[in-house]
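Participant: Sequence and computational prediction follow.
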Amino acid sequence: MKRMFLAIIGLSMMFDLSAQKKVLTMEEAVVGYHLYPRSKYIQWQGDKNQLTYLDREGLMGESVDKGEKSVLLTVAELNRILGAELRGFPNFSWLDDNTLVIARQGSIYHIDVAKKQVKQKFTFPKGAANETYSKAGNMYAYTIDNNLYYVDERGNSYTVTADEDKNIVNGQVVSRNEFGITGGIFWSPDGKKLGFYRKDESQVTNFPLLDINTRTGELKEIKYPMAGMKSELVSLGVYDIASAKTTFLDANDFGREQYLTGITWAPESDMVYIQVLNRGQNHMRLNKYDASTGKLIATLFEEKSNTYVEPQSGLVFLANNPKQFIYSTNNRDGFMNLYLHDVNGKLIRRLTDVDADVEFVAADPAGKYVYYLSSEISPVEKQLFRVEVKSGKKSRLTTEEGWHNITMSGDCAYFVDNYSSIKVPRNVDLTTNAGKVVRRLQEVENPNKDYNFGEITLGKIKADDGSDLYYRLIKPMDFDPNKKYPVIHYVYGGPHSQLVTNTWNASLRMWEMYMAQHGYVVFVIDNHGTPNRGKAFEDIIHRQCGQVEMKDQVKGIEWLKSFPWVDANRIGVHGWSYGGFMTISLITNYPDIYKVAVAGGPVIDWKWYEVMYGERYMDTPQENPEGYAKTSLIAKAKDLKGKLLICQGAVDPVVVWEQSLSFIRECIKNNVQVDYFPYPCAEHNVMGRDRIHLMQKVTNYFEDYLK
């Protein structure tokens, strides 16, 4: 009887143990991708109103009207077509209603889905990159090293540039990806001309990176234009396919050290539009050039600012009216809005008359509506709207709270609405262009349901100027309001990065929840300078990076300290890159608040940062010596009182090693103790499984000195 009783107790304990929710491992916190809501990768089948996505059976098609599903191509069929042994379906895109595009082993295949055969195969030489297709010409342009080439439909390759000087780079990204630049190849709509960036880096200084993977180590030099020093010289060439001759556009508004962005071909392929920006980044001209002669035809209009002008996108011509285009800027009415102009530069109307940042999504082929995402409901949400081009009447098309990602059909009759909120892991809906939901395509269940997560709160407080500052707060697992908990303050704070949004779990990183499960309060707040808040909110950091941001961050911490369960004597801060800069700024400027800090890849002095980003926000060291001196952390090394660990990728090409090593040197000179941990083979971010080591290092530091 006694044995039976003990057996029942043991069985009961087993059931109780199995019912307990799990705690994250460090590996899950870093590379636990299964903990984030996963959605189908849905694409429209060219301009056809049919959805395509991958399923167990292969590539599926689904009609929009009846939801009828069909298998377009199985993995077995694809293997037969390619002569391959793939275990799963690779990444794909659609060239048109019937042509699937797949890249594999140095070749790009155009596959006829109906006939289940290869229509065309383009094979590229070893080292080819930046492959860019011209549909009209049925050709691909590509780069090898620093030169540009193209291959035609017969498989013949042609040389566009043949620069032997490695300082001259053709057909690649310029300006270090700033100003919305993502590529360096621009085919004309008719496929007869090939536009390309030419970058001359001969005057840019080199920076050495140490590669330890060789027997004796090897220095690899990169071009790194530091603030106030010589920068790259960018020009735009137009190569004529028929004559095999290149014409460079006469873009010389502000001297050679200027920026060329928003490259846009006219629909007729005769003109090229460029947003030409001065090096000081406070004066932009929208210019129109003759593509054949390279001559400047006209300056359509200009944008000037006392802070900076930051073009982010090219022009969008209306399909039904090639004499009108949509232009976006935040420099006119204080928010990123859309404006309709004619090809002579005349403003027809402000399309989005709203005091909120918007993002262009699509314009329908008939030119009746323009679709855009807007932050007007809330800065932490993205909602879809459309505006009637003629009347200016607008309609809201998405109604569920949260952050919506939109994929419009080719004719703009439907859209796929992929959204989440703090309440919804992820829903994917098929919706008409009037906002009526046709059906739900996917509803993702909570991927964290088996884990013991602390409570997540999305909220806001007031800044000193009365504006709202949005925060994410995570309470410890099994929270007890009668206890006092240490705080991890995670910070980034730089431009173009919004950490707090109304998405699933308020966009937390799983490491934050890991720390909450180990007894910490975790706090994140977006300060002035971050996006989706309008130009004035962002521009206030100009010439004084870190100053207003620190005040906002500390405002959040002071609010947090008002709760009795927060231990005000145990507050730590952690951030990377701009967040590393903020982390060291906070612990040296507010030693009474922060006791422990871990900074990764930190900017120490903006004079050592790149021209494009650094000069936008700080101007040059020559123009703004007071600002550079005030924001430099070199002079702050002597003020370090708490425990500080700096982690640094030793081959970081973004925030170079000179930054953090200079801070360490200053600490040594002032007899200030500091901890330092380099990752010998890491660039700006420590990636892959090495990141597990990094985050364990960060965690251990807080466990040792804060808890």
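Facilitator: Sure, I can see it.
Participant: going forward, measure contacts between C-alpha atoms and count neighbours the same way
Facilitator: Will do.
Participant: Which parts of the stretch 301-450 of the chain are strands?
Facilitator: For the stretch 301-450 of the chain, applying DSSP state E, counting those that start in this stretch gives strands covering 316-318, 321-329, 337-342, 347-350, 358-363, 369-374, 383-388, 394-396, 403-408, 414-420, 426-432, 437-444.
Participant: Compare these and give me the one nearest Val611.
Facilitator: strand 321-329 (22.1 Å; CA to CA).
Participant: Give me the contact list for that closest one.
Facilitator: 266-267, 311-318, 335-343, 367 (CA atoms under 8 Å, 6 or more residues apart in numbering).
Participant: Report the buried residues of that strand.
Facilitator: Gln324, Phe325, Ile326, Tyr327, Ser328, Thr329 (16 or more other CA atoms under 10 Å).
Participant: closest to Ile274 among the residues you listed?
Facilitator: Tyr327 (12.0 Å).
Participant: Filter the contacts of strand 321-329 down to the buried ones and hand me the PyMOL line.
Facilitator: A single PyMOL command selects the buried members of the contacts of strand 321-329 (16+ other CA under 10 Å):
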select buried, resi 266+267+311+312+313+314+315+316+317+318+335+336+337+338+339+340+341+342+343
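Participant: Tell me which of the strands of the stretch 301-450 of the chain lies nearest to Lys630.
Facilitator: Among the strands of the stretch 301-450 of the chain, strand 321-329 sits nearest to Lys630 (CA to CA), with 30.7 Å.
Participant: another one to put next to it:
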Amino acid sequence: MKKIILLLLSFLTLTGMAQTAQKSLRQPTLDDLMWGGSNYWNLQPKSVFTAWWGEALLRTDVEQVSQLSDAAGRHFDAKGTPLFTLAEVNAALDTARCGMLRSLTSATFPEAGRPVATLRTTRALFRYNWKDRRVEWSIPLERGIEHQDFAPASQALAYTQNYNLYVTTADGRRHAVSTDGNRELLYGTSVHRDEFGIHKGTFWSPDGRRLAFYRMDQRMVTDYPLVNIDVPSAVRIAQPAPEKYPMAGMTSHKVTVGIFNPENDRTVWLDLGDPTDRYFTNLSWSPDGNRLYIMEVPRSQKRCDLVAYDTHTGARLGVLYTETNERFVEPQNPLTFLPWDKDKFIYQSERDGFNHLYLFNTKGQLLKQLTSGKFEVLELLGFNTRTRSVIIRSNESGHIRENLYAVDLKTGRRTLLDNGVGVHRAQLSPNGTLLRDTWSSPTTYRNIVVRSTERPRETLRLLEAADPWREFTM
């Protein structure tokens, strides 16, 4: 009897403790759950902003940039060495002309070993030298420009404005690539309804001196009726804003490809032939800039031709490779050339039912299949030039997981680079020896670490986010 009474007392005590703990948790409100709520951002997992300066890792906070490793990326210090501050940048910036810089989190560092950062305000793109504490150059960003595409190699900026395409070079000169653009004739924008991995309409050459671009003629396409509700309060009534949309079986737009050289303001048009019912996808420059490769797909989508063009004359040089399928072919990724061999590239295809990597040469010969299996290669991140391996993200370890691997180009052997759990996103250093890995899982909130791509180990832990919902009942 005594034991029964003790058990009942223990049960009641535990129940009371659980109820007390439950009462200490609070129910979320709309301010907690809705974007724009007063407490919404406090309940998002914390993050850390970083950028690569060659192989050195920099931390880019709102008000300060710090260096977390040496130039070779071998020795790390989590506290970091301060390089420059937001106040120092604004002191050197002509804020009357360029506006005020509000944050350093999006800074990029295009030249390894040289103390310069590329930054932008709402009114200017500029380069800041933190050693000399001066702005080396700036490009004004006019109101209404879209589809900005910056070439770090030449410091030139391509953009569209009022349906036309322009290039502003490092000397501040503005070059009009087109002058006849309108709602039915577009330059420098994404084409083919953003299918086939297309998400932009301009493509800089490796040296940044020439610009390949799309021209889309949609005069023959039917208007689809839409309205614009984002009108001034004085207007109140939605206004017509029809969209050109080729319905199934109806006439589609026609696309051509040009290459603009701002040094002579000349455009070379590629000899594509009749563009009717053809899709020109996944444009890729050769490393020397002499060729442009296009994956061409007919509207039936049962065939894809990889075609090479001369970028100086526009001449069609020939078909390197053809992929066919009785159902459909859907290329999604441009060619990726090997950094150490300009005559070899990686072609991505679902020819065996899963997206995998294939090594080709520029004669169109398939040299080997690099990855295979019942999994998808989700992203080609780049290369480790020292080990001559390709770094990828795939779902090989499980279809709800995304992990990082190094693939040896000689043997095809895959090496897992992370912990094998959760979903991972990575930023690879220029030489591919290090990567910043942001990952989470159903039981782990955001973690950000630096990893080696040569020895699968964690080099530096930047963040281990706490559960932002730990004080709530869900």
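Facilitator: Received it, and whenever you're ready, just let me know what you need. Here the structure is a predicted model, which is why all the values come from computation and not from measurement.
Participant: Tell me where the longest helix sits in structure 1.
Facilitator: helix 2-19 (DSSP state H).
Participant: That one: how far from the chain's middle?
Facilitator: 52 Å (CA atoms, centre = their mean, to the nearest Å).
Participant: for it, which positions count as buried?
Facilitator: Quick answer for helix 2-19 of structure 1: no buried residues (16+ other CA under 10 Å).
Participant: which outside residues touch stretch 431-445 of structure 1?
Facilitator: Residues from elsewhere that reach stretch 431-445 of structure 1 (CA under 8 Å, 6+ apart): 37-40, 396-398, 412-417, 425-430.
Participant: likewise stretch 22-34 of structure 1?
Facilitator: 35, 447, 450-453, 509-511, 513-514, 517, 688-689, 691-692, 695-696.
Participant: Can you go through these and name the buried ones?
Facilitator: Leu35, Asn452, Phe453, Met510, Trp511, Met513, Tyr514, Gln517, Arg691, Ile692, Met695.
Participant: Surely the third one and Met515 touch.
Facilitator: No - with contact defined as CA atoms under 8 Å, Phe453 of structure 1 does not reach Met515; the gap is 10.4 Å.
Participant: and Ser585 of structure 1, how many neighbours does it have?
Facilitator: Using other CA atoms under 10 Å, Ser585 of structure 1 has 23 other residues around it.
Participant: quick one: it from Ala291 of structure 1, how far?
Facilitator: Ser585 of structure 1 is 49 Å from Ala291 of structure 1, where distance means CA to CA, to the nearest Å.
Participant: Now do the same contact list for Val167 of structure 2.
Facilitator: Ala156, Leu157, Ala158, Tyr159, Arg174, His175, Ala176, Val177, Pro262.
Participant: Quick check: closest non-adjacent residue to it.
Facilitator: Ala158 (4.4 Å; CA to CA, 6 or more residues apart in numbering).
Participant: Now do the same contact list for whatever residue of structure 1 lines up with that neighbour.
Facilitator: Aligned counterpart of Ala158 of structure 2 in structure 1: Ala141 (TM-score structural alignment). Ala141 of structure 1 makes contacts with Asn130, Glu131, Thr132, Tyr133, Leu148, Tyr149, Tyr150, Val151, Ile185, as judged by CA under 8 Å, 6+ apart.
Participant: Name the helix or strand for Ala141 of structure 1, please.
Facilitator: Assigned by DSSP states H and E, Ala141 of structure 1 belongs to strand 139-144.
Participant: and the contacts of Val167 of structure 2, which are buried?
Facilitator: Ala156, Leu157, Ala158, Tyr159, Arg174, His175, Val177, Pro262.
Participant: in structure 2, what residues pair with the longest strand belonging to structure 1?
Facilitator: In structure 1, with assignment by DSSP state E, the single longest strand is strand 566-576. Mapped onto structure 2 using TM-score structural alignment, strand 566-576 of structure 1 covers no residues at all.
Participant: helices or strands next to that strand in the packing?
Facilitator: When contacts are defined as 3 or more CA pairs under 8 Å, 6 or more residues apart in numbering; DSSP states H and E, strand 566-576 of structure 1 packs onto strand 485-490, helix 578-589, strand 596-600.
Participant: Deepest in the core, which of the ones you listed is it.
Facilitator: Sort these by mean neighbour count, taking mean count of other CA atoms under 10 Å, and strand 596-600 sits at the top with a mean of 28.
Participant: Which residues are in contact with Asn452 of structure 1?
Facilitator: Lys21, Lys22, Val23, Met477, Gln517.
Participant: how far away is the alignment partner in structure 1 of Glu458 of structure 2 from Val64 of structure 1?
Facilitator: Using TM-score structural alignment as the criterion, Glu458 of structure 2 maps onto Val437 of structure 1. From Val437 of structure 1 across to Val64 of structure 1, the span is 11 Å (CA to CA).
Participant: Mutual contacts of those two, please.
Facilitator: With CA under 8 Å, 6+ apart as the test, Val437 of structure 1 and Val64 both reach Leu430.
Participant: Who are the contact partners of Ile348 of structure 1?
Facilitator: Tyr339, Leu340, His341, Asp342.
Participant: Tell me the residue in structure 2 aligned with it.
Facilitator: Match for Ile348 of structure 1 (TM-score structural alignment): Leu367.
Participant: Verify the stated contact: Val255 of structure 2 with Tyr214.
Facilitator: Yes - Val255 of structure 2 lies in contact with Tyr214 (CA under 8 Å); the separation is 6.8 Å.
Participant: And the strands in the stretch 151-300 of structure 2?
Facilitator: Under DSSP E, counting those that start in this stretch, the stretch 151-300 of structure 2 gives strands at 156-161, 164-168, 174-176, 185-187, 202-204, 211-217, 223-224, 227-228, 239-240, 243-244, 254-261, 266-269, 278-285, 291-298.
Participant: number of nearby residues for Ala269 of structure 2?
Facilitator: Wrong residue type there; residue 269 of structure 2 is Trp, not Ala. 18.
Participant: Now do the contacts for the residue lying closest to it once chain neighbours are set aside.
Facilitator: Spatial nearest neighbour of Trp269 of structure 2, chain neighbours left out: Gly258 (4.3 Å); criterion: CA to CA, 6+ apart. Listed by CA under 8 Å, 6+ apart, the contact set of Gly258 of structure 2 reads Ala212, Phe213, Tyr214, Arg215, Thr267, Val268, Trp269, Leu270.
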